[in-house]
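Enquirer: sequence first, predicted coordinates after that:
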Amino acid sequence: MGKVYYVSKNVGLGMLILGIGALATIIALSIAYDKERAKNRGKPDGATDSTNTPTPSTTPFVAKDPWDHYRLPNSLVPVFYNVTLWPRLEPNPDGMFMFTGHSAVVFRCVKETDLIIIHSNKLNLITFDGHHAKLSGLGEAVVPIIQKSWFVEKTEFLVIQLQSRLTVGESYVLYTRFLGELADDLEGFYRSEYMEDGVKKVIATSQMQATYARKTFPCFDEPAMKAVFNVTIIHTRDTVALSNGREIETINTVIDGVPVSVTTFEPTERMSTYLLAFIVSNFVNIQSTQHNNLLIRIWARKKAIDDKQGDYALNVTGAILQFYERYYNATYPLSKSDQIALPDFNAGAMENWGLITYRETALLYDPFISSTGNKERVATVISHELAHMWFGNLVTLQWWNDLWLNEGFASYVEYLGADYAEPTWNIKNQIILYDMYKAFAVDALASSHPLSRREDEVNDPAQISEMFNTISYSKGASVLRMLSEFLTEPVFAKGLSSYLNTFAFNNTVYTDLWDHFQQAVENTQGTYIPDTIENIMNHWTLQMGFPVVTIDTRTGSISQKHFLLDPDSVVDRPSQFNYTWFVPIKWMKAGVEQQQYWLLQKTEINSQMRVSGDEWVLANTNVSGYFRVNYDHDNWNRLLSLLSTNHKALSVINRAQIIDDTFNLARAKMINTTLALRSTKYLSKEIDYIPWESALRNLGYYILMFDRTEVYGALQAYLKKQIQPLFEYFKTITNNWTKIPTGHNDQYNQINAIGTACSMGVVGCRELMKSWYRQWMENPHHNPIHPNLKGTVYCHAIAIGGVEEWDFAWKMFKNATLASEASRLRSAMACAKAPWLLNRYLEYTLDPTKIRKQDATSTIQYVSQNVVGMPLAWNFVRARWDYIFQQYGKGSFSFASLISGVTQRFSTEFELQELKKFKEDNLHVGFGSATLALEQAIEKTKANIKWVTENKAHVLKWFTEST
């Protein structure tokens, strides 16, 4: 698509002047490099030095001045920036890695003001005549004199007080020079390190989402404050510099006696600060221009590229881009697409426009060492990030309270893009396992929250980080999939294309998207919806939770109510819709598809849903709607009878649905627990992955609740009986484990069969794991274990074994050259049964030379999944909460899952009291982006206590009688 950004005459002149001046000031950048961090910050009343650690206050904070608010005033609008950065990849005499830089931002005054408020955090700004910035004007603009300037730590602002007011309609230039630390905190402009041929290599890389661009240079760091960015990077001559735009030129020069390269990049499109990326490394790339002559490059460590670990990503990227261009009816808006695999990266990947950053596990794939799961992860993560190039980057939501639409959309269409690239995988069905059921688990809690929150509920950086959660991603994906299903995909795509082309390079609110879907409906014959798109979708986005639809096939009565996992929990969040939804119900009667039915009221009568004789009703076919379904007891019996006699009469996805719905309805006391358990009896005849995965996840809850009680023996005996036929089936079709099944999902189910069989004690399984692992230990240079099975084999062999097996895994982990192999070993080492080994492993998470910072919290969670490791991990987290919080609590997207992970087995009153005491004892430290997760952990623990008390005896009796 053509560029729609307009450059006025005065602004164009300013760009030229600043461009010429940029190189002239490069020499000045080195002046501050050897100085200590500047301490000469001007501080009026109430302002603080941002180098100090804040002490939590018990006094409520009341915002009095404009700089006390977290949101920027609406008086200034940035137009473009010139940013020059010089990262130093060698430490200074104090052992610190630093970067210097300067920035000029041209902004327009749209509302009269005598204040310039701009984000700046943890930067030391060089002063000009005692002030932290220099102000000039463009054209005829009269430039006010700076009266004073200071930093506000709480809101992360640089405030510049002027002696007179800026003029509405005029443009000005704010120039700053700064010094920052290239820390290893995975935020802003940061440092990543790795070993290559025995030599430590250092990378300067970046992560700006959500609020970290301000750590790199002073900027208007809000998504609606879009601008054009002209970037220059100074770097050593043996490195390459990358940014969002394509490189214009690289010149070699000498600055302050240091030989360097200076790389300039083409101006970006109009974009948000959180999508900026700056990288300096000695990585190499492979590239292609096969897709519409677009330059596509995959960057990684030299060894990874030499080992062809980037080839799959390169091959799949062109296909996925092609899909999105057709799907959106909009060409890729940039001149290049760079994707880079980083050794240290907090998130899975980040959709920086034109320069997408990834964890190595999300981009690199080795056809000889990687598993099918690794391959799928690469395809789906690339698909997710490329989806954002249009939805999120080209058109951006106004504020973080609507993050769900950005991330939920990418989480939905990633399945479509990956399905186009790999059509034999049948991957679209997996959304119910990986997103819908994941969202249900959180959204069934009284402490859930709506998809779209009010702007005033999302202000500070911790609240923004907290939005990057299961509700935003997985519920968002599920609700948008439901919308696409009831509109039909062609109508959905038409509305989407109209939205993207209308708002290109601008910002929107979620209702803008509903308007364009509405237009698509009105312009398409035969599409029926019972109300406007906005009204229908508001029921799903502005209130939390989801309905359970109950159908009585004796009367035709159909009703809905808010589904809560603990029906006794109190929902104190009001709903303008009184927790009712407009529910699109696709259904079938005795195997025949019926016309879609819309449930609009609490209770209605649909006579077509009455049945006679052996007829049965199944609602929510293919689980297209975001709701659960309950039936009268007779219809449940007919469905369970159908499963036991002819399970293939129902689709794979609906077999999984029956299992998942019954188990969760039982937890909510809507049906008997024994009815849910009966849904698993047919599994001895089931060979498909999705129903088995659904069953194992739900039985996994029973294992978590009972693996420390007398119930576990009976449960283990029952599941052993059910899994044995699947284990034998795969043993047969793989010729006694000598080959791998051909089907994508069959390969996953083979892993389920072996892993469950070993856990439940199927004869011969553990011996098989031990023998394969022993063969590897005896010949470390030749691993005989198929990549698909490595994770399962490593875990069970380490669990069976002792220190010798663990230490071998640690050695292999440290020597691994493929990130996904290292990740498998890191997970498997948490399977050990010796407490001292697990405690040693937990201590390793405090040492970044042993466990990378990006992997620390997930490693603790791995240990907590082990029944032996759970109390050890809980004690570890409690004892070191202050350190863990300081390292990860304020911005890490994965931090919230640490709390939910270590508390997932909690089911006793004693554990509940410990959890409450943990909250009380650490209020002075805080919980940051895990605040909501802690409340949910308390709620889940209460529900678990109740459930175990009420069901333990029944469950023990049922498993005992069913074995």
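Expert: Ah, there it is.

Enquirer: CA only for contacts and neighbour counts going forward, please
Expert: Noted.

Enquirer: name the SS class of the residue located most distally from the centre of the chain, please.
Expert: Going by CA atoms, centre = their mean, the residue of the chain most distant from its centre is Gly613, 48.3 Å out. With DSSP: H, G, I helix; E, B strand; the rest coil as the basis, the three-state label of Gly613 is coil.

Enquirer: select the longest helix from the chain.
Expert: Ranked by residue count under DSSP state H, the longest helix found in the chain is helix 931-962.

Enquirer: chain center to that helix: distance?
Expert: Between the centre of helix 931-962 and the centre of its host chain there is 28 Å, according to CA atoms, centre = their mean, to the nearest Å.

Enquirer: use this one as the comparison:
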Amino acid sequence: MPEIARFYETFQPEHYDLFIDVDRGTKVISGTTTISGVAQSANISVHQKDLTIKSVRVAGADVPFNTDNSADAVRIELPAAGETKVTISYTAPLTDSMMGIYPSYYEVNGEKKQIIGTQFETNFARQAFPSIDEPEAKATFSIALKFDEQPGEIALSNMPEINVEDGVHYFDTTVKMSTYLVAFAFGDLQGKQTTTKSGVQVGVFATKAHQPKELDFALDIAKRSIEFYEDFYQTPYPLPHSWQLALPDFSAGAMENWGLVTYREAYLVLDPDNTALEMKQLVATVIAHELAHQWFGDLVTMKWWDDLWLNESFANMMEYVAIDALEPDWHIWENFQTSDVPAALQRDATDGVQSVHVQVTNPAEIDALFDAAIVYAKGARMLVMVRALLGDDALRSGLKQYFAAHKYSNATGADLWAALGEASGMDVGAIMNSWLEQPGYPVVKAAVVDGKLTLSQQQFFVGDGVEKGRRWQIPLNGNYSVTPKLLTDASVTLGDYAQLRADNGQPFRLNVGNNSHFIVAYDKTLQDDILAHTDELDAISQLQFLQDLRLLANSRTVSYAALVPLLPKFANSDATVVNAALYNVVSNLKRFVTADSTEETNLRQLFGQLSAEQVARLGWQPKAGESNDDQLSRPYALSEALYAKNADIIAEAHQLFTTNKDNLAALPADVRSLVLGSEVRNFGSAELFDQLLQAYVATSDASFKADLRGALTSSPDKSLLAKLIKQFENADVIKPQDLRGWFRGVLANDDGEQLAWDWIRKDWQWLDDTVGGDMEFTTYITVIAGIFKHADRLAEFKAFFEPKLNTPGLTREITMDTKVIESRVALIEAEQAAVNAAVAAAL
């Protein structure tokens, strides 16, 4: 495939007049786009994809053009270079791809309805209107929108509606912005609005399938987030309004369109009376993430897609900064430690992973850049490291300079480091380049060698990896004063260990706070010292210790068998972060047993022992005045007890189900998925299966939908799972946006793995046709790699995916995920006997 040609180099748009007419009945878009700008030559190219170009006119006269679909281009011959105004008339199909302009489907009281929305990131604006569809090509936009309007319908866009005339909705001219941020929507929507302290109108909109109260939580978080960012960035929100819109069909989680942010319904609307705290925290951070983008990404935009991380990593960090300020009792940074950090560490340990900053050489690679564990999670961790080094005062000062210098324009990573460096007096770029420009991360080995405390770094791999001598500038954050602030060399000696230990009075530790992107391998002397004082470690330090051991075990640096005796030390913590880390370790032990074996019975017994005290303390029902940690830890403890087949817990779950059988949505949201799953696995029937599937289709509560999906896909009945798979391609039952979760659920079920694997191989082309242009398409491969663990499955994976290795956008994913499965197969084959012996010995 050819390298990307930058159309902006020959034509720089300044303003667009867009007229777009959408006919939902015929599913046809008709439009006229007038682009005013500067042509560097008489021959220019403008992006289009799947458009039928009717005419191209300049100064009232037709000019020659031809359509080049292979390059997503219309080639235009202008009368002359210089200032020009090009008017292009076209038509296009309204598709169900969830890209460009597309319909979202939903039901209200049994009546099927649809609203129209947009998704233009990364390069899908060209499916809606001819444009220079590149982030650097910023311009202003005047949008006129016509549609087959029904009574009561409303239209929304980036800017306020200023007039409606002859059925055409006219919106105020935007500020200078990139094409991928243009957005509009229309349909039978409800909304609630409020105003920030500075006068910004904030609104939340959704279909009328939702109760009005479901908009309240998001409205409050959105308003307070904008107020927080205006203060933190010391830069006003630059638009008159900020609309948040929930779309029933949406491929991404959310999208930061300037002034009209779009979301999956799951990440915006929620029932304030029965939604788990964990889900409220997720919705809040998603909203804060998208609103962070209104400055970082929208006001200042990456110059090209290779700096995508500049948008996403920063917003990923800021979502936690904002919500920590708005809801301090949530301790939201703990969520970062239990979600983003382990995701980044696991993914970034596979040889062949992309670096945070990565070159884009052809169009198909743009969407493949959205590797969430790297571009979002690892990148955010890099910025958390920078924040810890600089402090908030320097960070805010640098950001203010950055926004002032680049507002309504574009920037690179170097521009950000320059601004932060000037504010802090540190060479931020030199530190960050070692992390952003090379993939992977180091393991720092801490050991006592000949009585001396020594540290060394080398790249960490899970599975095979090629050592290339990479070095990082590592903020060590050690708890001994002799520890250097940065480790830049391959190794360093700190001094006599016995003397250092006596002077400091505590075990030696690195990465205190767990803010730096590395793991620590302590030798036996240092590890035993830590283990003797685990009760003195704070919760994050306990999480870090377990997390690092799990990764070292995955890499076979240490044995999982050696971890088993350590687990009881962490089993009865009051801290969610420790319970989450422990659950990750013990869940990995399931990989070493086969279904219905003696080894599995032993493992279930170990789960029962580890969860016994927590289950007795927490139970199924929330208690008055209990802590957030208790609310968030309860599902971990109950999940372990259910795997242990704890008869009392199963009976209590059955009683909860029976009491609420006529209104299952009313089950307490934080344990609802566990109650439903237990019922399906232990008391399942075809009638129950049909009841839950019908409830899934009927409900508009995304959280309840997820719980029902988890229960249905966990069924031990292969005939019911086969019946479920027949619905995978029925969008009236399972929307394409939700299919990956259903597929993963069945694949992860021992009784469904073969069925799901057969389906995806048989209907891969259907999947490609349906979601193939989606930035999440490759994650179907990731899902498979996360589950397969045997040599025969590895062989089947290779046989199916290796012929697709040269498919643009899939190459890296297939290559990496092959290594992921290979390393897991090797780990299990090498350690299965020892791990199962260790489990038996622990009973």
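Expert: On my side now, so go ahead. Because the structure is predicted, anything quoted here is derived from the model rather than measured.

Enquirer: pull the number of nearby residues for the closest residue to Gly684 of the second structure other than its chain neighbours.
Expert: Distances taken as CA to CA, 6 or more residues apart in numbering put Ser715 closest to Gly684 of the second structure, at 7.4 Å, once the chain neighbours are dropped. For Ser715 of the second structure, the neighbour count with other CA atoms under 10 Å is 26.

Enquirer: try the one 4 residues further on
Expert: Other residues within reach of Ser719 of the second structure, judged by other CA under 10 Å, total 14.

Enquirer: quick one on the thing from earlier: what's the counterpart of the residue nearest to Gly684 of the second structure in the first structure?
Expert: Taking TM-score structural alignment for the superposition, Ser715 of the second structure sits opposite Ala832 in the first structure.

Enquirer: that match contacts Gly802, doesn't it?
Expert: Yes - here Ala832 of the first structure reaches Gly802: they are 7.4 Å apart, a contact under CA atoms under 8 Å.

Enquirer: where do the contact lists of those two overlap?
Expert: Common contacts of Ala832 of the first structure and Gly802 (CA atoms under 8 Å, 6 or more residues apart in numbering): none found.

Enquirer: just give me the match in the first structure for Ile143 of the second structure.
Expert: Checking TM-score structural alignment: Ile143 of the second structure goes with Val231.

Enquirer: mind checking the SS state of its match?
Expert: When classified by three-state DSSP, Val231 of the first structure comes out as strand.

Enquirer: what is the neighbour count of it?
Expert: If we define neighbours as other CA under 10 Å, then Val231 of the first structure has 25 of them.

Enquirer: next one: Tyr267 of the second structure
Expert: Neighbourhood size, Tyr267 of the second structure [other CA under 10 Å]: 22.

Enquirer: one more: Lys726 of the second structure?
Expert: Neighbours of Lys726 of the second structure (other CA under 10 Å): 11.

Enquirer: same question for Asn572 of the second structure.
Expert: 18.

Enquirer: element containing it?
Expert: Per DSSP states H and E: Asn572 of the second structure is located in neither a helix nor a strand.

Enquirer: that one and Val615 touch, don't they?
Expert: No - if you go by CA under 8 Å, Asn572 of the second structure and Val615 don't touch, sitting 9.9 Å apart.

Enquirer: next, the residue nearest to Gly684 of the second structure: secondary structure please.
Expert: When classified by three-state DSSP, Ser715 of the second structure comes out as coil.

Enquirer: quick one: what's aligned to Glu107 of the second structure in the first structure?
Expert: Counting by TM-score structural alignment, Glu107 of the second structure corresponds to Met195 in the first structure.

Enquirer: corresponding residue for Lys438 of the first structure in the second structure?
Expert: In the second structure, Lys438 of the first structure lands on Ala343 (TM-score structural alignment).

Enquirer: which ones are touching the counterpart of Met208 of the first structure in the second structure?
Expert: Pairing criterion TM-score structural alignment: the partner of Met208 of the first structure within the second structure is identified as Phe120. With contact set as CA under 8 Å, 6+ apart, Phe120 of the second structure has these partners: 99-100, 179-183.

Enquirer: what is the nearest of those to Thr67 of the second structure?
Expert: The closest of those to Thr67 of the second structure turns out to be Gly100 (CA to CA; 18.9 Å).

Enquirer: Phe468 of the first structure versus Asn346 of the first structure, what's the distance?
Expert: Relative to Phe468 of the first structure, Asn346 of the first structure is positioned 13 Å away (CA to CA, to the nearest Å).

Enquirer: give me the neighbour count for the alignment partner in the first structure of Ala325 of the second structure.
Expert: Aligning on TM-score structural alignment places Ala325 of the second structure opposite Tyr420 in the first structure. Neighbours of Tyr420 of the first structure under the rule other CA under 10 Å: 20.

Enquirer: repeat that for the one 5 residues further on.
Expert: When neighbours are counted by other CA under 10 Å, Trp425 of the first structure registers 16.

Enquirer: next: Ala840 of the second structure.
Expert: Quick note: Ala840 of the second structure (other CA under 10 Å) scores 17 neighbours.

Enquirer: so who does the nearest residue to it once chain neighbours are set aside touch?
Expert: In this structure, Ala840 of the second structure finds its nearest non-sequential neighbour in Asn602, 6.1 Å apart by CA to CA, 6+ apart. Contacts for Asn602 of the second structure (CA under 8 Å, 6+ apart) come out as 839-840, 843.

Enquirer: hang on, Tyr175 of the first structure in a helix?
Expert: No - counting by three-state DSSP, one finds Tyr175 of the first structure to be strand, located in no helix.

Enquirer: pretty sure it sits against Val105.
Expert: Yes - assessed by CA under 8 Å, Tyr175 of the first structure is found in contact with Val105 at 6.6 Å.

Enquirer: between the two, point out the one with more neighbours.
Expert: More crowded of Tyr175 of the first structure and Val105, by other CA under 10 Å: Val105, with 25 against 21.

Enquirer: if I line the two up, what does the more buried one land on in the second structure?
Expert: Counting by TM-score structural alignment, Val105 of the first structure lines up with Ile35 in the second structure.

Enquirer: tell me which element its match falls in.
Expert: strand 28-39.

Enquirer: who's in contact with that strand?
Expert: Residues contacting strand 28-39 of the second structure (CA under 8 Å, 6+ apart): 10-23, 81-94, 129-131.

Enquirer: quick one, helices of the stretch 501-650 of the second structure?
Expert: 524-531, 539-554, 560-563, 576-588, 598-618, 628-643, 647-659 (DSSP state H, counting those that start in this stretch).
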